[in-house]
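Q: structure for the following, please:
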Amino acid sequence: MDTWIVILVGILALLAGVALGFFIARKYMMSYLKKNPPINEQMLKMMMMQMGMKPSQKKINQMMSAMNKQVK
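A: Predicted structure coming up:
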């Protein structure tokens, strides 16, 4: 009977550890992406120039604000 209790506690501890690890990793990644966005204004400007567009600052600001709204 004691063996089943030990196995049950072990399984519950494993599941709790997996769930806790998932939420900690998710919170860390969300804060990392908020501090270091994957695309900044300079990257956006270079991408537009490579596509043959002449980017204006107004257009870059519009695209950055649209991307920031999507993230939130």
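
Q: use CA for all of it now, contacts and neighbours both
A: Fine.

Q: any idea how many residues pack against M47?
A: For M47, the count of nearby residues is 13 (other C-alpha atoms under 10 Å).

Q: tell me which element it falls in.
A: Counting by DSSP states H and E, the element that carries M47 is helix 41-50.

Q: to check against the first, give me the structure of this:
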Amino acid sequence: MPDSSMHVTVSRTCIGAGLCIAVAPEHFEFRRGRAQKTDRPLDNEAARSSILAALEACPAAAITAV
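A: Now for the predicted structure:
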């Protein structure tokens, strides 16, 4: 499982489906018609799990987490 230094990005391939926002609304929001990561820290296991669930739900595979 990733540690607290997880870095999350949303690429330009985002199609604005909003599934990441539905799965992890505290960590993603719409900006200019596509999803973006919020500034909320990924400082616990629940936050990291939410990010990974959003990554798996993305139909465009636009989310990366390393």
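
Q: any idea what the TM-score comes out to?
A: Laid over one another, the chains give 0.30 as their TM-score (TM-score structural alignment, normalised by the length of the second structure), with 28 aligned residues with a C-alpha RMSD of 3.1 Å.

Q: elements contacting the helix or strand following the helix holding M47 of the first structure?
A: Counting by DSSP H and E, the next helix or strand C-terminal to helix 41-50 of the first structure is helix 57-71. Packing partners of helix 57-71 of the first structure (3 or more C-alpha pairs under 8 Å, 6 or more residues apart in numbering; DSSP states H and E): helix 41-50.

Q: packing partners of the helix it packs on?
A: By 3+ C-alpha pairs under 8 Å, 6+ apart, helix 41-50 of the first structure packs against helix 57-71.

Q: can you check what angle separates the helix holding M47 of the first structure from helix 57-71?
A: On the basis of axes from the mean of the first three to the mean of the last three C-alpha atoms, to 10 degrees, helix 41-50 of the first structure is oriented at 120 degrees to helix 57-71.

Q: buried residues, helix 41-50 of the first structure. List them.
A: 44-45 (16 or more other C-alpha atoms under 10 Å).

Q: check the offset of it from the chain's centre.
A: Its chain's average C-alpha position is 22 Å from that of helix 41-50 of the first structure, according to C-alpha atoms, centre = their mean, to the nearest Å.

Q: just the element for F22 of the first structure, please.
A: Counting by DSSP H and E, the element that carries F22 of the first structure is helix 2-35.

Q: quick check: angle from that helix to helix 57-71?
A: Using the same axes, to 10 degrees, the inter-axis angle of helix 2-35 of the first structure relative to helix 57-71 is 170 degrees.

Q: what sits against T3 of the first structure?
A: Under the criterion of C-alpha atoms under 8 Å, 6 or more residues apart in numbering, T3 of the first structure has no neighbours.

Q: that'll do, ta.
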